[in-house]
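Novice: Dropping a prediction and its sequence here:
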Amino acid sequence: MTRRGGTGPTLVVSALLAVAVLSGCSGGSGGSDASGGSGGPSASAAGRTPSTSATTAYPSGAPTGTVLTEPGTTVALGSDATVSWEPRQGQVGTVRIKVDRIERTTFVKSFRDWRVDATTKTYAPYFVHAHVTNLGTSDLGGAAVPLYGESAANALVEPAVFKETFKPCHPSVLPKPFPAGRSVPVCVVYLVPGRGQLVGAAFRPTQDFAPIVWKSAS
């Protein structure tokens, strides 16, 4: 199919040595993908197994009196965790995250304007809906909260990164400005390899941080 008015954005999905492409087929405007072609969003969907030697250290700089959730904690969906990380060099952010729900979708339902090739169809698309509240003093506008998906294979799945608005699941980054006290909903897209199942969401700002994981209580 051809997009009305020109070629639409392209979603590039990298998993190990394979590269799958979703090409737009109707509506919208084009952008520039990571490979320099016509494109929009991109995602690295390779799973990462959490490190067994992860530390429990947060960066210093959280507001005095803030009680941070212990790294490695499992939290029920719909519950809060208070975390801190460095979204930019020299900046410390402290937020309360509540992961509301994990939504499994399909390419047919949510990517109707995209041409999906055979390789990409081996992934399972998911949306993670959350609320983020700024508890610190830094303006975190434009920052992406380091929230990964956790698959049933005990692997962390990186979020898809979109260069333009993806209407079925938006926004994925914090709005500008995002000052102290502000709270917003966010939605993050994950593509799970091997048509796998996403069973949780994980806060993991660095590779040596023991993830804080949200999972269903059932």
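Specialist: Ah, there it is.
Novice: going forward, measure contacts between C-alpha atoms and count neighbours the same way
Specialist: Noted.
Novice: What number of neighbouring residues does residue 109 come out with?
Specialist: By other Cα atoms under 10 Å, the residues close to residue 109 number 9.
Novice: Presented hereafter is structure B, for comparison with structure A:
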Amino acid sequence: MEITKIKAILSGKNGVELLQAIAEQYPGQVIFSTSFGIEDQIITDWIGNKKLDIKIFTLDTGRLFKETYSLWSRTLERYGIAIDTYYPNTEEIQNFVSQKGPNAFYESVENRKTCCYIRKIEPLQRAIKGAKIWITGIRAEQSLNRHDMEYIEYDEVNDIIKIHPLFDWTFEMINSYVKSERIPYNVLHDKGFPSIGCAPCTRAIQDGEDFRAGRWWWEDQSKKECGLHVTTK
């Protein structure tokens, strides 16, 4: 089985060594999705500094924070690498906003999930098409749902193998590494935003709140996900 083979290849490796090994084993078939969160910036740093054969892409939903766009520009300047950008289907987003309004996602879970699908999931499907390995910045402690994942897993929905190099890292480890290596990061992280998504759907969290409490905070749900990392049909 492919995952068994990959686990054997990556045994004993972590961090940039893990990325080097997987890029060498699957040349031209490895992609990395960045939303410019602090975890993603570490992985971008590894790829950029080592010039690894891993394509980086991002999803521009059209509703990102201005701080995210500023970091995006700083990242391009720092590493001199391309970041492929995928946007929502123009007709689909136009129809949704025309029929429902610009803030319809606040009105119902169904509307919010439709918005996430148009702005994130459908563009993602285009971005990963044809790739073998998908690298992410997912960490186990980010939510109960993610805690149940493994650092290497098969994504049945998208028919792709996912690898999470920072899966066992704590938020304290992430912060310490970024500062010691002087990696550019989103200033919103210093303002109580551990997770940063679309501006209308993300707020800072208070002391003692769950890591994901700032995402879709108006919804009464224990597992808040947009659908990007649902791995079973």
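Specialist: Thanks, I have the structure now. Since this is a predicted model, take the numbers as computed values, not measurements.
Novice: now what about the TM-score between them?
Specialist: Remark: TM-score between the superposed chains equals 0.28 [TM-score structural alignment, normalised by the length of structure 1]; 117 aligned residues with a Cα RMSD of 6.4 Å.
Novice: Can you check which strand is longest in structure 1?
Specialist: strand 91-104 (DSSP state E).
Novice: helices or strands next to that strand in the packing?
Specialist: strand 80-88, strand 124-134, strand 198-203 (3 or more Cα pairs under 8 Å, 6 or more residues apart in numbering; DSSP states H and E).
Novice: helices or strands up against the helix or strand just after the shortest one?
Specialist: Proceeding N to C from strand 198-203 of structure 1, the next assigned helix or strand is strand 212-215, under DSSP states H and E. For strand 212-215 of structure 1, the contact count by 3+ Cα pairs under 8 Å, 6+ apart identifies strand 74-76, strand 198-203 as packing neighbours.
Novice: Kindly recompute the last result at 10 Å.
Specialist: strand 74-76, strand 80-88, strand 91-104, strand 147-151, strand 198-203 (3 or more Cα pairs under 10 Å, 6 or more residues apart in numbering; DSSP states H and E).
Novice: List the buried residues in the shortest one.
Specialist: When you say that, I think you mean strand 74-76 of structure 1. By neighbour count on 16 or more other Cα atoms under 10 Å, the buried set for strand 74-76 of structure 1 is 74-76.
Novice: so what's the nearest residue to residue 80 of structure 1 once chain neighbours are set aside up against?
Specialist: Spatial nearest neighbour of residue 80 of structure 1, chain neighbours left out: residue 98 (4.4 Å); criterion: Cα to Cα, 6 or more residues apart in numbering. With contact set as Cα atoms under 10 Å, 6 or more residues apart in numbering, residue 98 of structure 1 has these partners: 75-82, 129-133, 185, 214.
Novice: Between the residues you listed, which sits nearest residue 13 of structure 1?
Specialist: Set against residue 13 of structure 1, the nearest of the contacts of residue 98 of structure 1 by Cα to Cα is residue 129 (21.2 Å).
Novice: The closest one touches residue 104, doesn't it?
Specialist: No. Applying Cα atoms under 10 Å, one finds residue 129 of structure 1 not in contact with residue 104, separated by 11.1 Å.
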